[in-house]
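In: One predicted model, sequence on top.
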Amino acid sequence: MPLFQTSVLKKYLSQQDTAKITTAYTEYAAYFHHSAIQENIRNSKEEQFQEGFLRELFVTILGYTLNPAPHFNLTTEYKNVKDSKKADGAILIPMGDDPLKNKVIGVIELKGTNTTDLGKIEAQAFGYKNNQPECVYVITSNFEKLRFYIDNAIEYLEFNLFQLSKAEFELLYLCLAYDNIKNNVAKSIKDQSVSEEDTITKKLYKDYSLFKRELFQNLVQLNPQYDPLELFQKSQKLLDRFLFIFFAEDRNLLPTNLIFRINKEWQQLQQMRIQVSLYDRYKIYFNDLNTGAKVQLPAFSQTNAIDKEEHHIFAYNGGLFKPDDLLNNLNIGDAILFEHTQKLSNYDFASEVDVNILGHIFENSLNELDEVKAQLEGAEIDKTKAKRKKDGVFYTPKYITKYIVENTVGKLCEEKRPLAPEGGILSKLPKKQKEQLLKDIQEYRNWLLQLTICDPACGSGAFLNQALDFLIAEHQYIDELQAKLFGDAMVLSDIATSILEHNLFGVDLNEESVEIAKLSLWLRTAQPNRKLNDLNSNIKCGNSLIDDPAIAGNKAFNWQQAFPKVFQEKNKKAYHITTALHDSRTSQRMIDYKVREKRDMGTNPYPNVQYLTSQEEHIIVKEIHDIVKADNLKIVEFNVCRDHIHILLVCEENELSKIVQKIKAKTARTVNIHRGITIINKPSTATTGEQAPSSIDEDTTIVATTREQAPSTRDEVATREAAPTSRDEDTTIVGTREQAPLSEVNETIANEKKRGEKQNSLWTQKFGSSEINTAEYLHNTIAYIKRNREKHELPPHDKQTQYYLENMLCTLEEAFETEYKGGFDVVIGNPPYGAKLESEVQNYLNKKYIKGGSETVISFTKLSYDTLLKNNGQFGFIIPKSFSFSSNYDSIRAYILNDINEIIDCKKVWKEVLLEQIIFFFQKGKKTENFKSGILKGQQIYELGQISKSTFDEFGFYLNGISEKELKIALKVNSSKKYLST
């Protein structure tokens, strides 16, 4: 909901002293609307105008007394209770009768006008509020804009001080005048607004539910030829159409009071003895909303006069009003439609009813759907197993969706968002600097338009709506920055259509929830005379977790086929790869430039090759095995032969260099550690991969990877053994230069803080590659690699090496099975959990995803990590707290441990749910040593500190809701292994 409910706010605004407001506004406008003063403010640095701003607005206009005047109630540089940080300003009110005792009721944080996005200083300002125990209000400003918060950062009012109208000033004065702050007027308005919205929501739902129930009963009675369950679903669609009209007629999208006018028109026809059903009249207008029309409607009045007005009904379309043969052929009683549409149209859907109410309507509709099914089947209704509980469906409150969106979508935006330079007016920047900033702005806009955000269990669309709000705000930030750059008035771009088309994606099992999600997005973005987006390509109905029709029936859902704009099929090819030990091959260039003759001042002219031992071959095979398993590589055949390796690799062409470079880099590192050439500088961590019994250095740990450091004078072209295309012959080909930078190969390696003290090249700088483009060539290559050791008269691999070799290979069929690239930039949501599943479904989820996958939240997490997210994609879910400690979740906790970066202990978000919840975040492939620990109190989240992931091994679960100080105590207790007896 908005910060204030309209009817409550109107009551308080009407009670203000009109003459006093007029005088104050005149004085306000004389200063803050003065163009020369505005120019000087924009040219001022933060510290230059801070006190002036407080004096001109708060003292002169709003009635404050600034320190050091006697009995001051406004002061600057106010110190926190718990630390030495200081707020730019603080509003004080007296405590009791003692004039010397004050408490802070509001904090003020100020920045210069070049801080375009006030959201950037929100956390800083609330940090000051949290250090003042009785603080209620937070005010942030850049001298041009001002934001006003009450209690938390979920909602706020924003004022443009340089363009403030008198009506807007009345609201500013109501909120910020000292007498009103002292008397907590704004807090009272907010509290009453919450109460009023709750009252209206309950009353509206009661009326809506009654309409739905009586409509369904009427449909069943008048349309016995149709299946009742199908009639129930059609009744929901009809109600969705009415809901759109209710909102649209009150928001100037349709003629005002359209429902009343249609009903009045029907009454007039009845009076003229023209027999037509009211539903037939509504069907005409439904078609108008699909195609557009100019219509004559009765003028809205309380008389029965037959006066007419011409109106234009725009073709909003979007899919909701497309022809539906079954719905059009239904019979509906006139009295049912007339009574309930009249009653519901009386609500003010522009000011009294927020779009978020649709989510609550959806929640309760699911329960009703279960009740209807039970009635139709003649079964008793078990209230404890209503669909909302059975499917784990609960509407997520805004303070949760806002936090998750800001810490997923917001984090990606922070990395890309262009920042205005500090100081000065943007329009007066030097030409080159202005051009660069404009380029940055345009690149950021283009990046934003390609961002993809998915809720795989979207319900009624709470997260998608929050993401929509966030992205609209980001585009507004760009518009404002661009306007300041050129010194123009800000013109907001009409971006909502593009966001719905390109940025937001959702799937849900329930058809009703999908339709309500679409409806809520339409209502948030609808503009007069602009077509609605067809959301069928982005918001879909299906079983997100199951793609097998044998299990999920017609709800089976294939993500790649459903969203071809997000996932693209890989164009895989087979390559024969060889690389050889450094200095073991001689290229023509080495001969031409006398590379060996010139090295070491001519004292080292012969090849220096240290051939691989059996132990080192084992190490290489195991390392490549681990890479294959970790990266899901497709290697059909492999062999290592003392001074070279052969790989038959199936991948995309643009993946080739990156894969081979990683293999070369990590195996070089491993072998050099084994040889004592590379010295590791920190303790080892556990490796991945399947373990075979072995006594040959198989536990060697790779901490940092040796970058192959061959000098530029050793620009060798590798000579490789090529598999014959039609006969057994050796062929020399030109090697492929490795183009992929190390940072793209292995972020863990690239980010390694401490490398070995000594580096050494193991492999040649280049590698050989040959695309295999015929079936004969392919089968010859497999045979050639398989018998390569025999060709070189080398003994077979030992048992342990052979185990790893065989375990990392795949069949041709597996190698060429359809795979996809791409994925979403962000996955967010509140997935269902605790759902009661059939044993067949449980077995399917356990097999497809991970141990424990029959608990759907585990499968949703694994699906998101493996399939939905791009590399470096951001993830945020609210899930049961047991995820962090219960043994049921052991496998998934270990699977994502490296990438988790934040866990918030939420306690109980829903009173109806027995379990407590946590919010957790990870960034795919972005490994961190620590994660942020936080806790939810009320509707605000507080950071407690950074927790080392080593505690996972120490305690066996994710610690959450714990501070660094508490962690030290826990570690001390745990290390002593002494516990209190019970």
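Out: That came through, no problem.
In: C-alpha only now, for contacts and for neighbours.
Out: Noted.
In: which SS state does residue 492 fall under?
Out: Of the three states, residue 492 takes coil according to DSSP: H, G, I helix; E, B strand; the rest coil.
In: For it, list the residues it contacts.
Out: Shown in contact with residue 492 (C-alpha atoms under 8 Å, 6 or more residues apart in numbering): 476, 479, 480.
In: among those residues, which ones are buried?
Out: 476, 479, 480 (16 or more other C-alpha atoms under 10 Å).
In: Out of those residues, flag the one nearest to residue 937.
Out: residue 476 (31.0 Å; C-alpha to C-alpha).
In: and the closest one, what element?
Out: Element membership for residue 476, per DSSP states H and E: helix 462-486.
In: And the next helix or strand after that helix, what does it pack against?
Out: Heading C-terminal from helix 462-486, the first helix or strand you meet, by DSSP H and E, is helix 496-502. For helix 496-502, the elements it packs on are helix 431-450, helix 462-486, judged by 3 or more C-alpha pairs under 8 Å, 6 or more residues apart in numbering; DSSP states H and E.
In: re the thing from before, when you compare where the helix holding residue 476 runs with where helix 431-450 runs, what's the angle?
Out: Per axes from the mean of the first three to the mean of the last three C-alpha atoms, to 10 degrees, the angle that helix 462-486 makes with helix 431-450 is 160 degrees.
In: Check it against this one:
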Amino acid sequence: MGTLFNARMLADVLRGRGDIPPVHTALTARWAESVRDSTIRGQNETQVEGDFKGRILEAVLGYASFGSDRPQTVKAKVAIGTGIVDLALGRFDGPAPVVLAPFELKGARTVDLDAPMPGRRITPVQQAWQYAVAAPGVRWVLVSNMCEIRLYAFGEGLQSYERFDLARLDTPEDYHKLVLLLSAENLLGGATEALLDRSRAVEKEITERLYGDYTGLRTILIEAVDVATGRADKVAAIGTAQKVLDRVLFVAFAEDTGLLPPRSLAQAHGHRNPYDPRPIWRNFQALFRAIDSGSAALNIPRYNGGLFRPDPAVDALDLPDAICDGFMTLGAYDFGTEVSVTVLGHIFEQSVTDVERLLSRPAASSRRRRKRPAPPAAVSATASSIRRTISPASSWRARSAPISTRCSAPPWRAMPRRATRPTTRR
């Protein structure tokens, strides 16, 4: 799952915000501690919903209920479509109330917001989206289990959301992020949407810059593979080069996001044995094997997602050191804060399109092309292997160590589910 806002941009906006205001210090500390020690799980769900509305939404985020001295911006138990959403954020004082953000609440015992609810076929997230689809004018979708809050943008779908860890609500960084994005003033007044527009622009620029480096390296790599294989089959060279490149990109992502040891690419590139000199490419091949099978010596878990599975064409390659030097271009990007999973997904998807185009060129004879799957099938198989490797890995990182482990989904529940666009119940 991708984050809704670019992490580096958000950090820049939040820099220098200072401590939590004294008026909110005790309140945020109590809520965060109840999540960390799991006492919140023992509370009555209905009572906690009221506390959440009063303490978090109204006291901290500035929403106003009916009867306050300000225009009403939060309303409980609002009928939308055929259901009733727990909370609605919007403008409710005028003749035509407007719901800008349905907010579905679950108790802290609901540890996995992506798991189907008991006796139902939908998840809490999908339930919230049903309300969003049924209410005209919705801009945001929110879901919470009192331990975390998720913010979705209506136009971005279910795959990207911003997560707020309420176990860390008493830290200035997390407090200010919550207020910046979810306060009544910003969420309803347009500042949050302006930040999302800014984030989209940043992501677009990063995507274009990274993809420029990625495609440049691919062109050089295809030629190197073609030469290394005696120019026997250009179509096969394209597929082999693409797999090598996608492996390198995965390592660059994984080493910056805690999925692989830091500087894995740099260490593979820089390792030398003066007593037994060998090409740098051999180090990268060993790294790829370790990712597929796992390596206790290198502190690398076993991913075995398909992308790193043994491949005779890749295993037989001999690539010059100059090509391996180019791998470090991708390693120079910061995939922890600069390049999001969303950007990475765009890179992979565009790569599939580009490879289809390369494979469809008339350079390869029709006789050769009949000997292998049609280009779209071959490319789809490669893309699927990438997703099998990177999606579970990134999802596990995002969801296995968030808040208190007693209040979040256990690691064995952390594999992603296929997200489908929710539909309103008729």
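Out: Received, thanks. None of the values given here were measured: they were computed from a predicted structure.
In: Please identify which of the helices and strands packed on helix 496-502 of the first structure is closest to residue 128 of the first structure.
Out: helix 462-486 (24.5 Å).
In: Can you show me the helices along the stretch 301-450 of the first structure?
Out: Listed in chain order, the helices of the stretch 301-450 of the first structure (DSSP state H, counting those that start in this stretch) span 325-328, 334-345, 357-377, 387-390, 398-406, 409-416, 431-450.
In: need the contact list for residue 815 of the first structure.
Out: Going by C-alpha under 8 Å, 6+ apart, residue 815 of the first structure touches 634, 635, 636, 650.
In: Please identify which pair of those lies farthest apart.
Out: Within the contacts of residue 815 of the first structure, 636 and 650 form the most distant pair, 7.5 Å apart (C-alpha to C-alpha).
In: Looking at these two, which is more packed in?
Out: For the pair residue 636 of the first structure and residue 650, the greater number of neighbours falls to residue 650 (24 against 20), based on other C-alpha atoms under 10 Å.
In: Give me the secondary structure label for that one.
Out: Look at residue 650 of the first structure: counting by three-state DSSP, its state is strand.
In: For it, which non-adjacent residue is closest in space?
Out: residue 574 (4.4 Å; C-alpha to C-alpha, 6 or more residues apart in numbering).
In: Against residue 238 of the second structure, how distant is residue 418 of the second structure?
Out: As judged by C-alpha to C-alpha, to the nearest Å, residue 418 of the second structure and residue 238 of the second structure stand 30 Å apart.
In: who has more neighbours, those two?
Out: residue 238 (20 against 8).
In: close enough to count as contact, that one and residue 219?
Out: No. Taking C-alpha atoms under 8 Å as the definition, residue 238 of the second structure is not a contact partner of residue 219, at 9.1 Å.
In: Tell me which of the helices of the stretch 301-450 of the first structure lies nearest to residue 842 of the first structure.
Out: Closest of these to residue 842 of the first structure is helix 387-390, at 15.0 Å (criterion: C-alpha to C-alpha).
In: Counting by contacts, list what the closest one packs against.
Out: Counting contacts by 3+ C-alpha pairs under 8 Å, 6+ apart, helix 387-390 of the first structure packs against helix 357-377.
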